[in-house]
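Participant: what's the 3D shape of this:
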Amino acid sequence: MVSEENTSKAEKAPEVSERHQQRMQKLKEKVDARIEAAQEDKGLLLVLTGNGKGKSTSGFGMVARAVGHGLTAAVIQFIKGGWECGERNLLQNAGVEFHVMDTGFTWETQDKAKDTEAAQRVWKEAKHLLSDESVDVVMLDEITYMLTYQYLDLDAVLDVIAQRPPHQHVIVTGRACHRHLIEMADTVSEVNNTKHAFDNGIKAQKGIDW
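Facilitator: Predicted coordinates for the structure are as follows:
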């Protein structure tokens, strides 16, 4: 015997389904309208900042996506260049050009003159890439530290990014991104730190953290 409760649910099912369809139709109309309104085609400046883990990883994901679509990409690595980089191992084999500061973390070198010289060296390569119309995507990994420590001139960096080829996308990663870069950016994502294994004494894991 079918219970009264099950009978009631069966009777209401068409009504529930119709309300759901109506809600989804309204949502679709809103999404379609936004898609229709977004017709500008341009190179984007994307900023990935915040204190959480995953900023560079997200940037490398976009580089991989671009390469998967046949775009040309290049990466400038600041700060962490002294470490082996799994993404670099993979993407170089896919034709992605890399230029690496290769001094490691600034608290390890403790040599501002050396770090400034290294930053200026790879920034020179970045400027070349940011003026090259054949390069579709340029990732400036951890460049925010270079601006915080004043190894690079903020106005010069902003000007070069602003003057890049119109179709070229630029990905900026690193903590404490300068407000002027954030204001210039088309897309800004902040990665927050809720919990990190390192805080509980777990060492960085190959293939996950580096």
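Participant: contacts, neighbours, all on C-alpha from now
Facilitator: Fine.
Participant: contacts only, for the one residue sitting closest to the centre of the chain.
Facilitator: The C-alpha lying nearest the average C-alpha coordinate of the chain belongs to residue 59 (C-alpha atoms, centre = their mean; 3.3 Å). Residues near residue 59 by C-alpha atoms under 8 Å, 6 or more residues apart in numbering: 48, 139, 141, 171, 172, 173.
Participant: for stretch 188-197, measure first residue to last.
Facilitator: One end of stretch 188-197 sits 26 Å from the other (C-alpha to C-alpha, to the nearest Å).
Participant: need the residues that contact that stretch.
Facilitator: Residues outside stretch 188-197 that contact it (C-alpha under 8 Å, 6+ apart): 46, 47, 48, 49, 50, 51, 52, 53, 54, 55, 182, 203.
Participant: repeat for stretch 31-49
Facilitator: Taking C-alpha under 8 Å, 6+ apart as the rule, stretch 31-49 contacts 55-56, 58-59, 165-177, 181-182, 184-191.
Participant: just the ones of these in helices?
Facilitator: Counting by DSSP state H, those place 55, 56, 58, 59, 181, 182, 184 in helices.
Participant: before we move on, back to that, give me the buried subset of the contacts of stretch 188-197.
Facilitator: Buried by 16 or more other C-alpha atoms under 10 Å: 46, 47, 48, 49, 50, 53, 54, 55, 182, out of these.
Participant: Three-state assignment for residue 53, please.
Facilitator: Put simply, residue 53 is coil when judged by DSSP: H, G, I helix; E, B strand; the rest coil.
Participant: ok, it - contacts?
Facilitator: By C-alpha under 8 Å, 6+ apart, the residues touching residue 53 are 191, 192, 193, 196.
Participant: any quick ChimeraX command for the buried ones out of those residues?
Facilitator: Buried residues among those (16+ other C-alpha under 10 Å), as a ChimeraX selection:
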select :191
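Participant: which among the contacts of residue 53 gets closest to residue 28?
Facilitator: Residue 28 lies nearest to residue 191 out of the contacts of residue 53, by C-alpha to C-alpha, at 28.8 Å.
Participant: let's see this one next to it:
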Amino acid sequence: MFDISVQTQTGLVQVFYGDGRGKTSAAMGEVWQAVSQGLKVCAVFFMKGKRREAEYNILEKLQVEYTVFGRSGFLSSADTQAEDSKLCRQALEFAEGQIRSGKWDLVVLDEINNAQYYGFIQARDILKLLSAKPVGTSLILTGKVVDKAVAEEVNLIDECCKVKHPYDRGILARQGIDF
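Facilitator: Reported below is the predicted structural model:
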């Protein structure tokens, strides 16, 4: 018989990545599952400013601790600023402290893979976080890409692949549905 109680579970590392939508939504679904089972959850948002986004609202309602490191507004490679690098380094340091603390069952590192893709942090920084993870702590990493070295060290990778998107036809994001 397997014992699947919360106290005996091994924490895993999951990645949600790809060019399709749903990466953060998938992470928030995992948060919902964890909170519903009484687990302690922390979320660290890389490269996202404090806005009226659905994920922040639901985290507050669920009483999940979260911290946001980023400028408000859309960020593309043409839009990067020195401040982005500073904020990503701060997010990385904060995330490492939260992971090492051992007080969380689940830590979400939203858009950490994008921070690495844009060169604000390195793959070795992410690997350091993975090695700092206590046995019982699970991690979720999101972003459009995942580094090959990071991919080798994680337990689960799900790809969100865009097949068709209304934005390609000029339909903008809808409040309450897309954000």
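Participant: please state their TM-score.
Facilitator: Overlay of the two chains. TM-score (TM-score structural alignment, normalised by the length of the second structure): 0.89; 174 aligned residues with a C-alpha RMSD of 2.1 Å.
Participant: will you turn the ones in helices among the contacts of stretch 31-49 of the first structure into CSV that also has distance to residue 110 of the first structure?
Facilitator: What follows is these, written out as CSV (distance: C-alpha to C-alpha, whole Å):
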residue, distance to residue 110 of the first structure
55, 24
56, 23
58, 29
59, 27
181, 27
182, 28
184, 32
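Participant: from residue 167 of the second structure, how far off is the residue of the second structure positioned farthest from its centre?
Facilitator: Here the second structure reaches farthest from its C-alpha mean at residue 1, the gap being 33.5 Å by C-alpha atoms, centre = their mean. Separation of residue 1 of the second structure from residue 167 of the second structure (C-alpha to C-alpha) stands at 49 Å.
Participant: again, but for residue 31 of the second structure
Facilitator: For residue 31 of the second structure, the distance to residue 167 of the second structure - C-alpha to C-alpha - is 27 Å.
Participant: neighbour count winner among these two?
Facilitator: More crowded of residue 31 of the second structure and residue 167, by other C-alpha atoms under 10 Å: residue 31, with 24 against 9.
Participant: hang on, isn't that one packed against residue 38?
Facilitator: No: contact criterion C-alpha atoms under 8 Å: residue 31 of the second structure and residue 38 do not qualify, at 10.6 Å.
Participant: dump the residue contacts of the aligned residue in the second structure for residue 164 of the first structure.
Facilitator: Aligning on TM-score structural alignment places residue 164 of the first structure opposite residue 133 in the second structure. Contact partners of residue 133 of the second structure, counting by C-alpha under 8 Å, 6+ apart, are 99, 100, 102.
Participant: which non-adjacent residue is nearest the second one?
Facilitator: Counting by C-alpha to C-alpha, 6 or more residues apart in numbering, residue 132 is the residue found nearest to residue 100 of the second structure once chain neighbours are left out, at 5.9 Å.
Participant: now for residue 110 of the second structure, how many residues are close by?
Facilitator: Per other C-alpha under 10 Å, the neighbour tally for residue 110 of the second structure reads 25.
Participant: pull the contacting residues for the counterpart of it in the first structure.
Facilitator: Correspondence of residue 110 of the second structure to the first structure, assessed by TM-score structural alignment: residue 141. Neighbouring residues of residue 141 of the first structure by C-alpha under 8 Å, 6+ apart: 56, 59, 75, 76, 77, 78, 171, 172, 173, 174.
Participant: please repeat the previous calculation with a cut-off of 6 Å.
Facilitator: 77, 78, 172, 173 (C-alpha atoms under 6 Å, 6 or more residues apart in numbering).
Participant: ok, now how distant is the residue nearest to residue 100 of the second structure from residue 96 of the second structure?
Facilitator: Distance from residue 132 of the second structure to residue 96 of the second structure, by C-alpha to C-alpha: 7 Å.
Participant: check residue 106 of the second structure too.
Facilitator: 13 Å.
Participant: settle it for me: which of those two has more neighbours?
Facilitator: More crowded of residue 106 of the second structure and residue 96, by other C-alpha under 10 Å: residue 106, with 25 against 18.
Participant: you'd agree the more buried one is up against residue 41?
Facilitator: Yes: Residue 106 of the second structure lies in contact with residue 41 (C-alpha atoms under 6 Å); the separation is 4.9 Å.
Participant: how about residue 192 of the first structure, what's its partner in the second structure?
Facilitator: Residue correspondence to the second structure (TM-score structural alignment): residue 192 of the first structure is matched to residue 161.
Participant: gap between that match and residue 139 of the second structure?
Facilitator: 21 Å.
Participant: secondary structure element for residue 16 of the second structure, which one?
Facilitator: Using DSSP states H and E, residue 16 of the second structure maps to strand 13-17.
Participant: find me the equivalent region of that strand in the first structure.
Facilitator: Under TM-score structural alignment, strand 13-17 of the second structure corresponds to residues 45-49 of the first structure.
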